[in-house]
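**Q** Quick one: sequence and predicted model below, then my questions.
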Amino acid sequence: MSLLKSLLAATAVAFALPAFAEGITVHDPYARVSTAMSKSGAAFMQIENTGAVDDRLIAASSDIADRVELHTHKADDKGVMQMLHVPEGFVIPAGGNHALQRGGDHVMFLGLRQGLSHGDVVTVTLTFEQAGELVVDIPVDLQRDGAAMGQQMQHMHGAPAGMPPKHMHAPSN
């Protein structure tokens, strides 16, 4: 990887800002793949609900993969961890948040249509029952430690009022 591409990748990851929809804010999104040629990958983020009622993430979509699903990890009756599709989605409690993180709930990309490299950006549309659609540009971060997300969320601040992040946008109709 060239020095310029490395610097651009680091800048994209360092400046990933929150995305906003009615009452919903997405913090610190990032995506990963096992190798550049992987046929599957995943996205992780912190979803905050500042609204007065619970909401639910019910779907995710992206042109990057043949299928995009909401997944979780659960232990079977023998204690073996399995990754499972969660068609009902994830509740985002009113006044609370829900972490999509490694080893837990996440957005799963199945049948990747191209390889993903550190610093690439994946556009994903998240669909919520109440808030509707939220389009998030998610940087690929192959260097992130899985434990770092929770620690970063404890120190994260939102974007200034009236200043929507440049890498997030409302879906076009």
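**A** Sure, I can see it. Model, not experiment: these values are computed from the prediction.

**Q** switch to C-alpha atoms for all contacts and neighbour counts from now on
**A** Noted.

**Q** Go through this structure and flag its longest helix.
**A** helix 3-14 (DSSP state H).

**Q** this is the other structure I want to compare:
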Amino acid sequence: MNISAPAIARPLFGSIEQRLGIFVLALTLLFATAHGLFAHEFKGGQLEIDHPWSRATPPGARVAGGYLVIKNKGGEADRLVSIQSDISDKAEIHEMSVGADGVMKMRQITDGVEIPAGGEVAFKSGSYHIMFIGLKAPVKEGGKFRGTLTFEKAGTVTVEFAVDKMGGQSQDHSGH
């Protein structure tokens, strides 16, 4: 009868270096796939629309604002000419500006907003923004709603607006 010594227990995944390699690979895959979960950008032709968002509204509110950044990665200017949304009767492009008298004024932009070649335009508080007029229901924090942007060259791009908290200064989504 031949009796041999028991086999030495080996780690499940080999050496420490192999285990570390597997861990690093798993971590890399996690971060690579997580970016898609948190990214909130949309593309249309040479345009990138970054993080469309709005603020929650109180019950009975008739308007809401929309904000985003449009980046033109192409060599030719494009123009945002209109927007539509299911949450409101209509949507308009507006601009806030300070007049010569020092008074802040808001006006509708009827001829669209040019997105320069290789440039970007930020739609943010105190500047260009979208007005959703004739809300069909309150815009609720944590919710989302769709909007369709129409460009002269890129055509239509459907985006999803994320809804932040009501009032106050929202986090800066413009990347600036």
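**A** Perfect, I can see it now. Everything numeric here is computed off the predicted structure, so don't read it as measured data.

**Q** on that earlier part again, list the buried residues for the longest helix of the first structure?
**A** Buried residues in helix 3-14 of the first structure, counted by 16 or more other CA atoms under 10 Å: 9-10, 12-13.

**Q** All the helices of the first structure, in order from the start?
**A** Going by DSSP H, the first structure shows helices at 3-14, 148-154.

**Q** Residue 97 of the first structure maps to what in the second structure?
**A** Alignment note (TM-score structural alignment): residue 97 of the first structure maps to residue 120 of the second structure.

**Q** what about the nearest residue to that match once chain neighbours are set aside, how many neighbours?
**A** Once flanking residues are discounted, residue 120 of the second structure sits nearest to residue 71: 4.2 Å by CA to CA, 6 or more residues apart in numbering. Number of residues near residue 71 of the second structure (other CA atoms under 10 Å) recorded here: 20.

**Q** do the same with the one 10 residues further on
**A** Neighbouring residues of residue 81 of the second structure were enumerated by other CA under 10 Å; the total is 18.

**Q** which residues touch it?
**A** With contacts defined as CA atoms under 8 Å, 6 or more residues apart in numbering, residue 81 of the second structure is in contact with 110-113, 149-152.

**Q** Please list only the buried members of those.
**A** 112-113, 149-151.

**Q** Turn the contacts of residue 81 of the second structure into CSV, including distance to residue 94 of the second structure.
**A** Listed next are the contacts of residue 81 of the second structure as CSV, based on distance: CA to CA, whole Å:
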residue, distance to residue 94 of the second structure
110, 9
111, 11
112, 9
113, 10
149, 14
150, 15
151, 16
152, 18
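
**Q** what's around the equivalent of residue 41 of the first structure over in the second structure, how many residues?
**A** Mapped onto the second structure by TM-score structural alignment, residue 41 of the first structure lines up with residue 64. By other CA under 10 Å, 21 other residues sit near residue 64 of the second structure.

**Q** could you check the distance from residue 64 of the second structure over to residue 44 of the second structure?
**A** To residue 44 of the second structure, residue 64 of the second structure is 24 Å away according to CA to CA, to the nearest Å.

**Q** same deal with residue 166 of the second structure?
**A** Counting by CA to CA, the gap from residue 166 of the second structure to residue 44 of the second structure is 30 Å.

**Q** ditto for residue 84 of the second structure
**A** For residue 84 of the second structure, the distance to residue 44 of the second structure - CA to CA - is 16 Å.

**Q** How about residue 157 of the second structure?
**A** Distance, residue 157 of the second structure to residue 44 of the second structure, by CA to CA: 6 Å.

**Q** Could you do residue 147 of the second structure as well?
**A** 14 Å.
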